[in-house]
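**Q** Turn this into a structure:
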Amino acid sequence: MSADVSTAESATGIGRARTLLLAVVCGAAVANIYYAQPLLHTIGGEFGVGNGTAALLVTASQVGYALALAFVVPLGDLLERRRLVSLLLLGCAVVLGLAAAAPGFALLATAVALVGVTSAVAQVAVPLAAQLAGDHERGRVVGTVMSGLLIGILGARTVAGFVAEAGGWRWVFALAAGVMVVLAVVVRLVLPVVPPTESTSYPRLLGSVLGLVRHEPELRRRMLLGAVGMGCFTILWTSADFLLSAPPYGFGPAVVGLFGLAGLAGAAMAPLAGRLADRGHGRLVVTLGLVVLVASWALLGLGGASIVALIAGVVVLDLAQQSLQISHQSVIYALAPQARSRITTAYMTSVFIGGTLASAATSIVYPAGGWVGVCVLGGAVALVGLGVWFLPRT
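**A** I've put the predicted structure just below:
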């Protein structure tokens, strides 16, 4: 039988098995949002809709995820977290099963939107890991869990492509539903009870998110930097498919999907960045990370004609972005330990907005300026991050 989280347990730490479990939960949950991306053409063909209409599936999942960031993730401070994680995983399994069996496009789109809502369990699991971790290991633990999340984002398209090739697109959602059920059971058995940190009403809980943003200047700074990092990440991956499928490369969909695995190098950097943060070197990590982020766009610029430079640029950018993300989260989770879920809501909402704006800007810049224009845009966004970082602290 699981015991309540105690001061003694927090001092001894979360343990490797629980850390890895939460990393898997994060990766598997966030992958649900991205499975549909390489399947749009196939799904559209089955339901007789055009590519533009099929692309609404991506929009539906993103809208669902954004709503959950605002209205579901804060519940991690108000409800017992282990139970909340288990319920969200089971809910995700149900709507994934609905997506797998959907007889029409409208029902599929509705199910995918609900998948986005329930997949926000990933953003409940990260502050849960921070809560269970001891003070001496919090950065490393958050880094490991975030590695799982990054692997989920970058690996989802490759997994979906292989599964759909073998058994059809419905099997992608069906197998994902099975994974969610298994994880819900394991979470219930392995994790301890984590009591809520707030006893206020739900409306007051939501209102307090804005209060945290208003009263914590370092949170605002990290929100801006998080938006910059995700903006650079989104600019790269929004435009990379266009570059790789056109001359001089002309790769097919399978190779383009596999190319995303180059970004997994960033997952290896996350625990190291976390350890440096635990040892008091977080500021150095951010400074170097932002400098490397700017430099990565010079490498990527050369990637328009050199596959080696392109792969190197992808690896360097993802290393920088992951290091920055871990440093930011290590800092913000220490600002208000009783409000980690609400802090996650504020931070991840800013990150999500940064990615959305960057995606829109890329869709304008790429047709006009091509790959070079995109790299100039990415470099400019990274320089904005450096400027924010060196602004005087208030």
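**Q** Only C-alpha atoms from now on, for both contacts and neighbour counts.
**A** Noted.
**Q** Just confirm Leu69 contacts Ser350, I think it does.
**A** No. Using CA atoms under 8 Å, Leu69 makes no contact with Ser350, being 10.3 Å away.
**Q** what about these two, which has more around it?
**A** Using other CA atoms under 10 Å as the criterion, Leu69 and Ser350 rank with Leu69 on top: 26 against 21.
**Q** did I read that right, that one in a helix?
**A** Yes. Remark: Leu69 belongs to a helix, assigned using DSSP: H, G, I helix; E, B strand; the rest coil.
**Q** please give me the structure for this one as well, since I'd like to look at both together:
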Amino acid sequence: MRVALAGGTRRGRVVGTVQAGLLVGLLASRAYSGILGKCWVAGGVRGIRAAHRGAGGAGQHAVAAARALTSPPAGRLADRIGGRSTLAIVLAIAVAGWAALALGHRELGWLVVGTVLLDVGVWSNQVVNQTMLFARDGALHSRLNTLYFSTRFLGIAAGSTLGVVNWSAYGWPQVGLVAVTCLVVAAPIACSRAVSR
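**A** Next up is the predicted model:
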């Protein structure tokens, strides 16, 4: 509804801002639930739980903050240079993320860089896709959004399955190679004029 009210020239900006708001709300709810949960944890368990959540929780929040900060610029970029060009950029970011993750199986720094790049690429991709989707006839928005998220989650399930199979058989570098291959194969299709006009 917010996109429909914004009009044609600012769709990407609106989608990016709405997604950033959702992500910030998610971060705030996690922080609030963490504080509330600590009231219910008794002495010894409290220390174990805090140690377990410390670095991992901070890392998750940092990655989520990066995605929240980059969603609005991705939408504005889609408005300015178009969906296809922006998709090419965010898919390149995701490829760079997987390349860093492939190196990260032995180096923590590469793992951090890869995680942030991959997350930013994937969430920016969602902003751009929805920006292009909302450029279509308003009467189709609900159906197209349903179709988009259904195929997105089917893709996530297929990717998870491929990841587990490759991890079990060949190890972490093969997972990265399969992911990069999938992105490189998908990029020309996603960025083609016929798909994204």
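**Q** where does the TM-score land?
**A** Superposed pair, TM-score by TM-score structural alignment, normalised by the length of structure 2: 0.79. Supporting alignment: 185 aligned residues with a CA RMSD of 2.6 Å.
**Q** Tell me which stretches of structure 2 form helices.
**A** Under the criterion DSSP state H, structure 2 contains helices at 2-6, 11-38, 43-81, 83-103, 108-133, 141-170, 172-190, 193-196.
**Q** so how far is the last one from its chain's centroid?
**A** With CA atoms, centre = their mean, to the nearest Å as the basis, helix 193-196 of structure 2 stands 22 Å off its chain's centre.
**Q** how far away is Thr131 of structure 2 from Trp110 of structure 2?
**A** 31 Å (CA to CA, to the nearest Å).
**Q** Tell me which of these two has more neighbours.
**A** Thr131 (27 against 19).
**Q** Verify the contact between that one and Ala74 for me.
**A** No. In this structure Thr131 of structure 2 lies outside contact range of Ala74 using CA under 8 Å: 9.8 Å.
**Q** and stretch 183-197 of structure 2, which residues are buried?
**A** Leu183, Ala187, Ala190, Cys191, Ser196 (16 or more other CA atoms under 10 Å).
**Q** same check, this time on stretch 307-321 of structure 1
**A** For stretch 307-321 of structure 1, by 16+ other CA under 10 Å, it's 309-321.
**Q** Which residue in structure 2 aligns with Met375 of structure 1?
**A** Small correction: residue 375 of structure 1 is Cys, not Met. Taking TM-score structural alignment, Cys375 of structure 1 has Gly176 as its aligned residue in structure 2.
**Q** Looks like that match contacts Leu101 (just checking).
**A** Yes. Counting by CA under 8 Å, Leu101 is a contact partner of Gly176 of structure 2 at 6.9 Å.
**Q** If you count surrounding residues, which of the two has more?
**A** Leu101 (27 against 22).
**Q** thinking again about what came up before, hey, what's in contact with both of Thr131 and Ala74 of structure 2?
**A** Listed as contacting both Thr131 of structure 2 and Ala74 by CA atoms under 8 Å, 6 or more residues apart in numbering are Gly12.
**Q** Per the alignment, name the residue of structure 2 opposite Arg140 of structure 1.
**A** Using TM-score structural alignment, the partner of Arg140 of structure 1 in structure 2 is Arg13.
**Q** distance of the closest residue to the match of Cys375 of structure 1 other than its chain neighbours from Trp167 of structure 2?
**A** Residue nearest to Gly176 of structure 2 in three dimensions, not counting chain neighbours: Ala102, with 5.2 Å by CA to CA, 6 or more residues apart in numbering. Ala102 of structure 2 is 12 Å from Trp167 of structure 2, where distance means CA to CA.
**Q** still on that earlier bit, touching, the match of Arg140 of structure 1 and Ser124? I think so.
**A** No. Under the criterion of CA under 8 Å, Arg13 of structure 2 makes no contact with Ser124, lying 11.6 Å away.
**Q** Kind regards, and thank you for your time.
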